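> turn this into a structure:
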Amino acid sequence: MFRKLLIPLFLALSCTVTAARAELGAPAGRVLLTVSGEIATTNGGALAAFDRDMLMALDWREIETFTSFTEGPQVFAGPTLQSVLEAVEADGGTLTVTALNDYAVSFPLAMAAEHSVLLAMDHGGRPMRIREKGPIWIVFPLTEAEAATAPFDNQMVWQLAKMHVSP
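I've put the predicted structure just below:
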């Protein structure tokens, strides 16, 4: 009797887990970003791969900010880093981000929410190209005075291609 009850429960739980993983879906377009490591939701082996449409479906925001790399106020749009981490169910303490040229830097995962970090994909209303620091640039919302002190310049990786979540 006990066994008869466990089997349907196990099947129901298995279907729920499968459905949660399926929610991410597979990229239909060119993959712009992969996330690996301590993540629960994937769409290709141990990775979560995102195309532009998938990233646009997350918590997309437009911000006006300053950077030490640009002149004057700049308008960027893209998903929040936090929404990407939530989409893959990241469970770690450190995020390592890697650019197309293999430049990599690590920082605490908590910075994503603490600073409302944006994965900028549009700049000035246009999708960013590789020569313009795209297709993805990690941008921190800053005032002009904050940008002058360059507090997050090391973490503001442009041409972002990969993220890895570790304990």
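
> from here on, just use CA atoms for contacts and neighbour counts.
Noted.

> show me where the chain has strands.
31-37, 48-51, 60-65, 74-79, 94-99, 104-108, 118-120, 122-123, 126-127, 137-139, 160-166 (DSSP state E).

> tell me which residues in the longest helix along the chain are buried?
As assigned by DSSP state H, the longest helix anywhere in the chain is helix 2-22. Of the residues in helix 2-22, R21 count as buried by neighbour count, 16 or more other Cα atoms under 10 Å.

> please state the offset of that helix from the chain centre?
30 Å (Cα atoms, centre = their mean, to the nearest Å).

> one more, for comparison:
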Amino acid sequence: MFFTTVFRPIAVAATLVFTLATTSLPALAEPILTVKSTGSDRSIALERADLDQLPREVVRTRTIWTEGLVEFEGVSLATLVAELGLTAEELSFVALNDYAVTIPLSDAVEGGPIIADRMNGEPMSVRDKGPLWVIYPFDSNPDYQAEKYYARSIWQLHRIEAAL
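Here you go, the predicted structure:
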């Protein structure tokens, strides 16, 4: 009697906790990129799935931070700017560690930089300079092989600040 009144509820609770802990629950999607207005409290939170819905581009290039030819995939800066209606002459890109760079809107051109979220076909982790990395097509346009473009190639990107 003592066992069924005291230990049985504990055993049932332990089984329930174990079952919940080992059951795969769908993960809640988290924003991968936030675009924040500099002139108001307005912001747009984009999940990975949102970026996947936009036209994708591939840039195969060498960088000063990687070895050999690397394939980057993501959304072109031009597409992102057009989709979000960004009109500021300069955009502030902010990394997870609060490092920030300014990229002029004039860089948002066809054949220009992409906001890469995959490297060699794999989603980029924070350890691998992800979740997002601004990549210029260094090999296909020698003009991009300049310090100002290297400095704009911010990794661990998570926020853009601009007039919305």
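
> superposing both, give me the TM-score.
In this superposition the chains share a TM-score of 0.74, using TM-score structural alignment, normalised by the length of the second structure; 135 aligned residues with a Cα RMSD of 2.3 Å.

> circling back to that earlier point, the longest helix of the first structure packs against which elements?
Helix 2-22 of the first structure sits against no helix or strand, with contacts defined as 3 or more Cα pairs under 8 Å, 6 or more residues apart in numbering; DSSP states H and E.

> and the strands of the first structure: which comes nearest A19 of the first structure?
strand 48-51 (15.3 Å; Cα to Cα).

> what range does that closest one cover in the second structure?
On the basis of TM-score structural alignment, strand 48-51 of the first structure is assigned to residues 44-47 in the second structure.

> repeat that for stretch 75-86 of the first structure.
Using TM-score structural alignment, stretch 75-86 of the first structure pairs with 71-82 in the second structure.

> what lies in contact with the matching stretch?
51, 54-61, 87, 107-110, 112-121, 135 (Cα atoms under 8 Å, 6 or more residues apart in numbering).

> buried among the residues you listed? Need that as a selection in PyMOL.
Entered in PyMOL, the line below selects the buried ones among the contacts of stretch 71-82 of the second structure, by 16+ other Cα under 10 Å:
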select buried, resi 51+57+58+59+60+61+108+112+113+114+115+116+117+118+119+135
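
> if we can go back for a sec, need the winner for burial among the strands of the first structure.
strand 118-120 (a mean of 29; mean count of other Cα atoms under 10 Å).

> tell me the residues of the second structure aligned with that strand.
Taking TM-score structural alignment, strand 118-120 of the first structure hits residues 114-116 over in the second structure.

> what's that stretch in contact with?
Stretch 114-116 of the second structure has contacts (Cα under 8 Å, 6+ apart) with 57, 59, 72-77, 132-136.

> give the contact list for the most centrally placed residue in the second structure.
The centroid of the second structure falls nearest to L132 when counting by Cα atoms, centre = their mean (3.4 Å). Neighbouring residues of L132 of the second structure by Cα under 8 Å, 6+ apart: 32, 115-117, 124, 155-158.

> tell me the one of the residues you listed nearest A21 of the second structure?
I32 (25.9 Å).

> how about the nearest residue to that closest one, chain neighbours excluded?
Leaving out its chain neighbours, the residue that sits closest to I32 of the second structure by Cα to Cα, 6 or more residues apart in numbering is E47, at 5.0 Å.

> next: A104 of the first structure.
Per Cα to Cα, 6+ apart, closest to A104 of the first structure is T98, 4.3 Å.

> to which residue of the second structure is that neighbour aligned?
So, by TM-score structural alignment, T98 of the first structure is matched to V94.

> quick one: contacts for that match?
100-101, 154, 157-161.

> can we see that at 6 Å?
100, 157, 159 (Cα atoms under 6 Å, 6 or more residues apart in numbering).
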